[in-house]
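1. Can you look at this prediction? I've put the sequence above it.
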Amino acid sequence: MTDEMNMADMLGKMVDMQKKMSEAQDELAKHEVTAEAGGGMVKVTANGQQRITAISIEKEVLDPDDIELLEDLIIAGVNKALEEAANIAKGEMARAAGSFLPPGMDPSRFGL
């Protein structure tokens, strides 16, 4: 009977963890970060799910003779925004998973 109770307890905890992770994903969609490149000439906004939600480009950077500059600024802005969003996601998931780990266990050991 003890094994059955332990299994039921484990399954219950797994269901709770799935629910917390789902809630964390919903919260991540609400978090937004904005990164700048070229001194603010290009601004990229991403949400905590690491999806780009907006890109803003100042007119001064639009030079038909220097498309490479614009491309580089967009790439830099996107990479910065995604990095910041990934950090938010990592923290949020670690918090969600942390309540299910044994005391003293570091969530970063699991990539969280």
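-> Perfect, I can see it now. All values derive from a computational prediction rather than experimental measurement.
2. CA only for contacts and neighbour counts going forward, please
-> Will do.
3. how far away is Ile52 from Asp66?
-> In this view, Ile52 and Asp66 are 24 Å apart by C-alpha to C-alpha, to the nearest Å.
4. Those two: which has the busier surroundings?
-> Ile52 (18 against 10; other C-alpha atoms under 10 Å).
5. Three-state assignment for the residue lying closest to that one once chain neighbours are set aside, please.
-> Leaving aside its sequence neighbours, Ile52 sits nearest to Ala46 (C-alpha to C-alpha, 6 or more residues apart in numbering; 4.2 Å). Counting by DSSP: H, G, I helix; E, B strand; the rest coil, the backbone at Ala46 sits in strand.
6. here comes the other one, which I'd like you to weigh against the first:
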Amino acid sequence: MKGNMNNMMKQMQKMQKKMMQAQDELHEMTFEASAGGGMVTVAANGKKEITDVQIKEEVVDPDDIEMLQDLIVAAVNDVIKQVDDKTNDTMGQFTKGLNVPGMF
């Protein structure tokens, strides 16, 4: 019985190490989304930190700031969804079959 418990603990430690490695790799990834046919492009890393925003000059209209704001919001929301989807795909492999509340 004791040997079985030690074996299970070793397996848990291996899984934890793989999870940490996958999370580190995910945090290093770059995601990009655009809106308005590429008029606004937003980049983020796997930590959901916005790392870059590109706005094409022709979309900047002082008489229609709302459109530019909407494009920025759409691009930011899209890039965050990409990060969430990748996080769920990557980290979900470690929790398949486990019913652990609050885990990814």
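-> Structure's in. What do you need? Since the model is a prediction, treat every value here as computed from it, not as a measurement.
7. Quick check: TM-score for this pair?
-> The pair, once superposed, lands on a TM-score of 0.81 when counted by TM-score structural alignment, normalised by the length of the second structure; 101 aligned residues with a C-alpha RMSD of 2.1 Å.
8. buried ones in stretch 47-64 of the second structure?
-> For stretch 47-64 of the second structure, burial by neighbour count (16 or more other C-alpha atoms under 10 Å) applies to Lys47, Lys48, Ile50, Val53, Ile55.
9. Helix, strand, or coil at the second one?
-> Secondary structure state of Lys48 of the second structure, per three-state DSSP, is coil.
10. how about it, what's its partner in the first structure?
-> Matched across to the first structure, Lys48 of the second structure falls on Gln50, judged by TM-score structural alignment.
11. Who are the contact partners of that match?
-> The contact partners of Gln50 of the first structure, taken as C-alpha atoms under 8 Å, 6 or more residues apart in numbering, are Leu82, Ala85, Ala86.
12. where exactly do the helices run in the second structure?
-> Using DSSP state H, the helices of the second structure run over residues 2-28, 65-92.
13. helices or strands next to the first one in the packing?
-> Same thing as helix 2-28 of the second structure. helix 65-92 (3 or more C-alpha pairs under 8 Å, 6 or more residues apart in numbering; DSSP states H and E).
14. OK, contacts around the residue nearest to Ile52 of the first structure?
-> Contacts for Ala46 of the first structure (C-alpha under 8 Å, 6+ apart) come out as Glu32, Val33, Thr34, Ile52, Thr53, Ala54, Ala81, Leu82, Ala85.
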